[in-house]
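Undergrad: here is a sequence together with a model predicted from it:
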Amino acid sequence: MPERRRGAALEKALLDAAWEELAERGYARFTMDAVVRRAGTSPPVLYRRWPDRDQLVRAAVVHIMRESLLGIPDTGSLRGDVLALLREINATRVQLVTVMSAHLAGYYQETGTSPDDLTDPAVTARREAVGVLFDRAVDRGEIRPERLTERIKSLPFDLLRHELLTTFAPAPDHVLEEIVDTIFLPLVR
């Protein structure tokens, strides 16, 4: 007989099951019953935490975003740090980007939200993580802090996401270098 899960372990199992359902079936075919079956639990256990599928989807996305935080590289230069982070995202996050954009399109339409609403850096802790990378570059004198708007900070990552969504495959390395060298770095120096 399997051990009964409680607390954080149960919540993690439920959110992992919800994410797996989203990744495999998309939002249009996502059901609370499928999550219950996948998690091996009962409907009251799930509904006690999330009364409807939209709340469960939101919780599953925040959960996976927090779990999938990447380490922030420290190569000694802004160029090296941004390229290393883009390469890691490119190598490991194509499915995440695809699910967040393509599989959840129906969710955004039904709830009147957007991917930005689900991936709020303040909620997922991404802003603080990437902020360290830029703070180090300012401290090293590589960039001018007044040029670091939130849009500029997100630009290399937004361009990579666009590339991933137009190809549904990792971007070639020369594309990553072009994003950093010809688009991003000239804006911050």
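TA: Alright, I've got the coordinates. Numbering: from 1, shown residues only.
Undergrad: alpha carbons only for contacts and neighbour counts from here, please
TA: Will do.
Undergrad: before we move on, which element is the one residue sitting closest to the centre of the chain in?
TA: Nearest to the mean C-alpha position of the chain, counting by Cα atoms, centre = their mean, stands Met65 at 4.5 Å. Per DSSP states H and E: Met65 is located in helix 53-67.
Undergrad: which parts of that helix count as buried, going by neighbours?
TA: Within helix 53-67, the residues scored as buried using 16 or more other Cα atoms under 10 Å are 53-54, 56-66.
Undergrad: now stretch 84-98
TA: Judged by neighbour count (16+ other Cα under 10 Å), stretch 84-98 contains these buried residues: Ala84, Leu85, Leu86, Arg87, Ile89, Asn90, Arg93, Val94, Leu96, Val97, Thr98.
Undergrad: how about stretch 167-182?
TA: Pro170, Ala171, Leu176, Glu177, Ile179, Val180.
Undergrad: follow-up on the earlier one: how far does the helix holding Met65 sit from the chain's center?
TA: The chain centroid and the centroid of helix 53-67 are separated by 10 Å, computed with Cα atoms, centre = their mean, to the nearest Å.
Undergrad: and what of stretch 103-118?
TA: Worked out by Cα atoms, centre = their mean, stretch 103-118 lies 14 Å from the chain centre.
Undergrad: so what touches it?
TA: With Cα atoms under 8 Å, 6 or more residues apart in numbering as the contact definition, stretch 103-118 has outside contacts at Leu22, Ala23, Arg25, Gly26, Tyr27, Ala28, Asp54, Arg58, Val61, Val62, Met100, Ser101.
Undergrad: presented hereafter is structure B, for comparison with structure A:
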Amino acid sequence: MDQTRRRRGSTLEEAIVEAAWDELREAGYAKATMNNIARRAGTSKHVLYRRWKNQPELFLAALKRFAATADVPDTGDVRDDLVALLGRIRQVFDLLPGDLISGLITDSRNDAVLFDEVRTYVMGEGVHDVTRVILRRAADRGQIEPGLPAARILRLPIDLLRNEYLMSRGPLPAETVTEIIDDIVMPLLRPAARR
């Protein structure tokens, strides 16, 4: 008699999150279903709902797991660091199902806690922390004015890239990153004497 061992705890949760990611990648946000995710994970829909109260919550968990934020690049040059950071984020965006971010934003609007989580992740709070490190290093090297720029300038690179992603119908070209950094961000960061 073949006895299949039941997965539990983190092993089961990892299988579910991986199944959710696979379903998102193949079906897209709008067509992904909890039934299909449960089937892929080899469990029941009931098990999914015990861990996540709704589909957007599970999809956010999958996004966090499989689209991790980037490490802090350190090339020695602020412009190159920012290009490297945004380039990595562009690659993550290119892996995402096209309707994932917009679907999460829309579907989480009626759940304040989930919306805050989605907003924090989608707004790139972790990326802003990385950007702060890059800019502090650049200030220490004299490449930009001392002190951090205004919060909006700090958020600007990821905000612009995310907008390009949300408004596109496919992968973003690599030059999108260099245009954002060279044409918009660097002119805001350069010391006045270098402008």
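TA: Received the coordinates, thanks. Remember, it's a predicted structure, so these values are computed and weren't measured experimentally.
Undergrad: any idea what the TM-score comes out to?
TA: Taking TM-score structural alignment, normalised by the length of the first structure as the basis, the two superposed chains have a TM-score of 0.76; 184 aligned residues with a Cα RMSD of 3.0 Å.
Undergrad: identify the residue of the first structure aligned to Thr43 of the second structure.
TA: Alignment note: Thr43 of the second structure maps to Thr41 in the first structure; criterion TM-score structural alignment.
Undergrad: now render the buried residues of stretch 167-182 of the first structure as a markdown table, adding secondary structure and distance to Pro115 of the first structure.
TA: Shown next, in a markdown table, are those (DSSP: H, G, I helix; E, B strand; the rest coil; distance: Cα to Cα, whole Å):
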| residue | secondary structure | distance to Pro115 of the first structure |
| --- | --- | --- |
| Pro170 | coil | 20 |
| Ala171 | coil | 21 |
| Leu176 | helix | 22 |
| Glu177 | helix | 26 |
| Ile179 | helix | 22 |
| Val180 | helix | 24 |
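Undergrad: contact partners for Ala15 of the second structure?
TA: Ala41.
Undergrad: about what we covered before: look up how far Asp139 of the first structure lies from the residue nearest to the centre of the first structure.
TA: 28 Å (Cα to Cα, to the nearest Å).
Undergrad: also Val180 of the first structure?
TA: For Val180 of the first structure, the distance to Asp139 of the first structure (Cα to Cα) stands at 20 Å.
Undergrad: how about the helices in the second structure?
TA: Under the criterion DSSP state H, the second structure contains helices at 9-27, 34-41, 45-51, 55-66, 78-95, 100-107, 112-122, 125-140, 151-167, 175-179, 186-189.
Undergrad: out of those, which is closest to Val72 of the second structure?
TA: The minimum distance between Val72 of the second structure and the helices of the second structure falls on helix 125-140, with 5.6 Å, by Cα to Cα.
Undergrad: identify the residue nearest Arg40 of the second structure in space, chain neighbours excluded?
TA: Computed as Cα to Cα, 6 or more residues apart in numbering, the closest residue to Arg40 of the second structure that is not its neighbour in sequence is Ala19, at 5.5 Å.
Undergrad: tell me the contacts of whatever residue of the first structure lines up with that neighbour?
TA: Alignment note: Ala19 of the second structure maps to Ala17 in the first structure; criterion TM-score structural alignment. Ala17 of the first structure makes contacts with Val35, Val36, Arg38, Ala39, as judged by Cα under 8 Å, 6+ apart.
Undergrad: repeat that with 6 Å
TA: By Cα atoms under 6 Å, 6 or more residues apart in numbering, the contact set of Ala17 of the first structure is Val35, Arg38, Ala39.
Undergrad: among the residues you listed, who's most crowded?
TA: The residue in the contacts of Ala17 of the first structure with the most neighbours, by other Cα atoms under 10 Å, is Val35 (26 neighbours).
Undergrad: was I right to think that one contacts Trp19?
TA: No - the pair Val35 of the first structure and Trp19 fails to qualify as a contact (Cα atoms under 6 Å) at a distance of 8.8 Å.
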